[in-house]
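Participant: Kindly generate the corresponding structure for this input.
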Amino acid sequence: MARVKTTRKKTAPRSEEYSYNVGWSEEDDAYIARVLEFPSLAAHGNSQANALREIRKVVDIVIKDLTAEGEPVPVPFGKRRYSGRLNLRMSQELHRRLALDAELQGVSLNTLINTRLAFSGQ
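Facilitator: Next comes the predicted model:
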């Protein structure tokens, strides 16, 4: 599981700054809203708008509680900064195969991996 980036700044993020996902749940017979930065939170509603409104209320409460307790608050994805550097571990066999592919294509290993990752997301 990924580590959650947090902040202890005096001005906490607002609920509108977080990343939400709303989908239909057959099991619950309702729309379920989740927030990426708070993976344990969810709320439901009889429409997408209601579910989103409810999860934002929950996020507001959680932010207030965390701030009041001096606990770190997750940083919204939109405010996070990424260096573009990633230390990746892989098996020796995969490393060897990728290095050979890069050599055959006449590109660096970094370029090969970047290209493959970019195309895998399409």
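
Participant: hey, let's count contacts and neighbours off CA atoms from now on
Facilitator: Noted.

Participant: In the longest helix that the chain contains, which residues are buried?
Facilitator: When the chain is parsed with DSSP state H, its longest helix is helix 48-68. Neighbour counts using 16 or more other C-alpha atoms under 10 Å place 48, 50, 51, 52, 54, 55, 56, 58, 59, 62, 63, 67 of helix 48-68 among the buried residues.

Participant: any idea which helix or strand carries the closest residue to the second one other than its chain neighbours?
Facilitator: Think residue 50. The shortest distance from residue 50 to any non-neighbouring residue, by C-alpha to C-alpha, 6 or more residues apart in numbering, is to residue 44 (7.5 Å). Assigned by DSSP states H and E, residue 44 falls within strand 38-45.

Participant: For the comparison step, fold the sequence that follows:
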Amino acid sequence: MSTLEKKQLKEYLERPYNIILKAIHDEAGQYYAARVLEFDGCIATGETKEEAYAAVSEVLEGFIEDMLEDGDPIPEPIGDDQFSGNLRIRMPKSLHRNLSQAAKLEGVSLNQYLIHKLSK
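Facilitator: The predicted structure is shown next:
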């Protein structure tokens, strides 16, 4: 790995990628799994949250290193600034009618009604 690639690797590793930790209970026992949301297949496990986090950080470093060497594009971290809060969906007219009627019965706007239902 060249000096430039090492510098780029360090810069990428400082970015706020989203690491998701999850407790797992299965036939193998109890452990933690960690994955990096922006990188498909960037997964590791550990007996504790800290071990899983450290392990997935090492895997992430390997992913980025390989991508730099191969000249592949490296994903940007997913942050809140990438979401506008707007969502446009299409639905059957009958569903639209039913939802609008339900919102009217509740005395709220269709938007408020949908947000309430989706947040449950």
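
Participant: now the buried residues of helix 48-68 of structure 1 in TSV, with distance to residue 86 of structure 1?
Facilitator: Shown next, in TSV, are the buried residues of helix 48-68 of structure 1 (distance: C-alpha to C-alpha, whole Å):
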residue	distance to residue 86 of structure 1
48	36
50	39
51	36
52	33
54	36
55	32
56	32
58	33
59	30
62	31
63	30
67	31
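
Participant: Spell out for me which residue occupies the centre of structure 1.
Facilitator: Centroid-nearest residue in structure 1: residue 36, 5.2 Å away (criterion: C-alpha atoms, centre = their mean).

Participant: where's residue 95 of structure 2, which helix or strand?
Facilitator: helix 93-106.

Participant: how much does that helix stray from structure 1?
Facilitator: Taken over the aligned residues, the distance from helix 93-106 of structure 2 to structure 1 averages 2.0 Å (mean C-alpha distance after the TM-score superposition for structure 1).

Participant: got the contact list for that helix?
Facilitator: 109, 110, 112, 113, 114 (C-alpha atoms under 8 Å, 6 or more residues apart in numbering).

Participant: burial measure for the third one, as a count.
Facilitator: If I follow you right, that is residue 112 of structure 2. With neighbours defined by other C-alpha atoms under 10 Å, the count for residue 112 of structure 2 comes to 12.

Participant: Now do the same contact list for it.
Facilitator: With the criterion set at C-alpha under 8 Å, 6+ apart, residue 112 of structure 2 makes contact with residue 103.

Participant: That one sits in which helix or strand?
Facilitator: Counting by DSSP H and E, residue 112 of structure 2 is found in helix 110-118.

Participant: buried set for that helix?
Facilitator: 110, 113.

Participant: Could you do stretch 100-109 of structure 2 as well?
Facilitator: Those buried within stretch 100-109 of structure 2 under the rule 16+ other C-alpha under 10 Å are 100, 102, 103.

Participant: Just send these back as a markdown table, with distance to residue 91 of structure 2 too.
Facilitator: A markdown table is the format used below for those (distance: C-alpha to C-alpha, whole Å):
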| residue | distance to residue 91 of structure 2 |
| --- | --- |
| 100 | 12 |
| 102 | 16 |
| 103 | 16 |
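
Participant: For the strand holding residue 44 of structure 1, what is the distance to the chain centroid?
Facilitator: 14 Å (C-alpha atoms, centre = their mean, to the nearest Å).
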